[in-house]
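Asker: can't give you the sequence, but here's the structure:
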């Protein structure tokens, strides 16, 4: 840990593949309001493929935890909404605001998104409200998924570098394919027709099915599989869904996920 701002007394976990000293314990996962930060710290401790760092308002006693892309990443991808992802958890709004405004924290001149339990007044941005869907308990049972007959004509696989061009056309990051769990369905020619990846903060998604292959149950199958894969790695079992996305909300609930709380997603610009 090194100083972030001497006036604030803040601290920052440096970039790299070393373990973060805010390491999650082996105890049951924390409440959902902590899961974005918790999942990011888990990813950092598994090699830090998304090149993130952790900031706190003070150390070792802290009231705010903010994860962000390392400086060399955030300055290289100034307009990349997906790479410039922050997560936050705070217990004290009065400590959160100064941390956001401190030098070396948020780069307000770039495109970015902050996930967490933020208050709109703290960030000064109008948030989008999202619903978190979770499987409750320290060891949730993810029910099996029965494939439809149409699913037998496709092949289960994982996304790889050969799929990057297609996925980037749909505004997905190559990082999510290279370094984080994903599953997909391939047609007879080996092209992905439906896929779902995972975020550096441990949530399931993003997912997509080509229009001509929809209404065949593909996304339900993949959502089930990626949840099992993330849970096997020790991540909390959760996803987030826009409040207006009723089909995905119904899919989550059919698979045992329950709406837990609102998640405020602030973006810039």
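Answerer: Looks like it arrived, so ask away. Predicted, not measured: the structure shown is a model, and the values here were computed from it.
Asker: C-alpha only now, for contacts and for neighbours.
Answerer: Will do.
Asker: where do the strands sit along the stretch 1-150 of the chain?
Answerer: 2-5, 10-13, 52-56, 64-69, 85-90, 112-116, 128-134 (DSSP state E, counting those that start in this stretch).
Asker: so what does the first one touch, helix or strand wise?
Answerer: Applying 3 or more Cα pairs under 8 Å, 6 or more residues apart in numbering; DSSP states H and E, one finds that strand 2-5 makes contact with strand 10-13.
Asker: before we go on, here's another structure to hold up against the first:
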């Protein structure tokens, strides 16, 4: 029944996805896309009503698990309006207001509803980050992989997890290492190898389907590796039927320019917020 329900929700999410009715649907759709293909996950999927849902939440089944997702108690959220989100989060079984929770992907226009609930429950809430959701709208700007013929481009392996984790801004600990290893083992990834066979640039995909962890070691920058890897990953995801999108921090102008130069766009009136409830112990 759970799989059948997730498939039905996924179909409706896909309709929003292809019509671009609401760009926020991509994160939830990405979660469901992977879940329905048997990819490892730690999510329960909750919709406020059916079939005319206004809120969908992909929440963690288990907290304090051995990866960053479970450790962070991350909720992936899609909401059509502020009042529906507030009503959904007010249901006792949906969220525990006494523990650390990271609401990932709250529409900034709906954030007041979350803040009002924090005041009602007398808990601390703060914005961890505001980001753009960039969607690939014009694939003609992607680079031809043959343009840098001398590059040795291969998928990452689990042996590379420590290297990736040590250079991830949200990494450098055991929990994040487990997440990186999970991404590499179960989802698409690509890297450029140097002559010694060591990755010098790489890109991965999160379990919610967004491209991320893009990084090039400093001494190998300005060689076009990032654009090449984005192009290869984007084309691969398009062939597999994934939505092709990423998140870029509001103040990260370099990454914003990089992705927009390659055909990625965002809605000017839309920002998504990572909002933290309670302090992380």
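Answerer: Perfect, I can see it now. Given the structure is predicted, the values throughout are model-derived calculations rather than measurements.
Asker: Same list (the strands of the stretch 1-150 of structure 1) but as CSV, adding distance to residue 158 of structure 1 and mean neighbour count.
Answerer: Converted to CSV, these look like this (distance: least, Cα to Cα, whole Å; neighbours: other Cα atoms under 10 Å):
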stretch, distance to residue 158 of structure 1, mean neighbour count
strand 2-5, 38, 16
strand 10-13, 32, 21
strand 52-56, 24, 26
strand 64-69, 25, 24
strand 85-90, 24, 24
strand 112-116, 26, 22
strand 128-134, 24, 20
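Asker: Would you reformat these as TSV and include distance to residue 204 of structure 1?
Answerer: Converted to TSV, the strands of the stretch 1-150 of structure 1 look like this (distance: least, Cα to Cα, whole Å):
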stretch	distance to residue 204 of structure 1
strand 2-5	31
strand 10-13	25
strand 52-56	18
strand 64-69	18
strand 85-90	15
strand 112-116	14
strand 128-134	10
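Asker: Tell me which of those sits nearest to residue 267 of structure 1.
Answerer: strand 112-116 (4.2 Å; Cα to Cα).
Asker: Stretch 192-207 of structure 1 aligns to what range in structure 2?
Answerer: Using TM-score structural alignment, the residues of structure 2 aligned to stretch 192-207 of structure 1 are 199-214.
Asker: Can you give me the distance of residue 168 of structure 2 to residue 157 of structure 2?
Answerer: Using Cα to Cα, to the nearest Å, residue 168 of structure 2 is found at 16 Å from residue 157 of structure 2.
Asker: who's more crowded, the two?
Answerer: residue 168 (18 against 13; other Cα atoms under 10 Å).
Asker: my read: the more buried one touches residue 213, true?
Answerer: Yes - assessed by Cα atoms under 8 Å, residue 168 of structure 2 is found in contact with residue 213 at 6.5 Å.
Asker: tell me which element the aligned residue in structure 1 for residue 272 of structure 2 falls in.
Answerer: In structure 1, the residue equivalent to residue 272 of structure 2 is residue 264, according to TM-score structural alignment. Using DSSP states H and E, the element containing residue 264 of structure 1 is strand 258-268.
Asker: how far does that strand sit from the chain's center?
Answerer: 12 Å (Cα atoms, centre = their mean, to the nearest Å).
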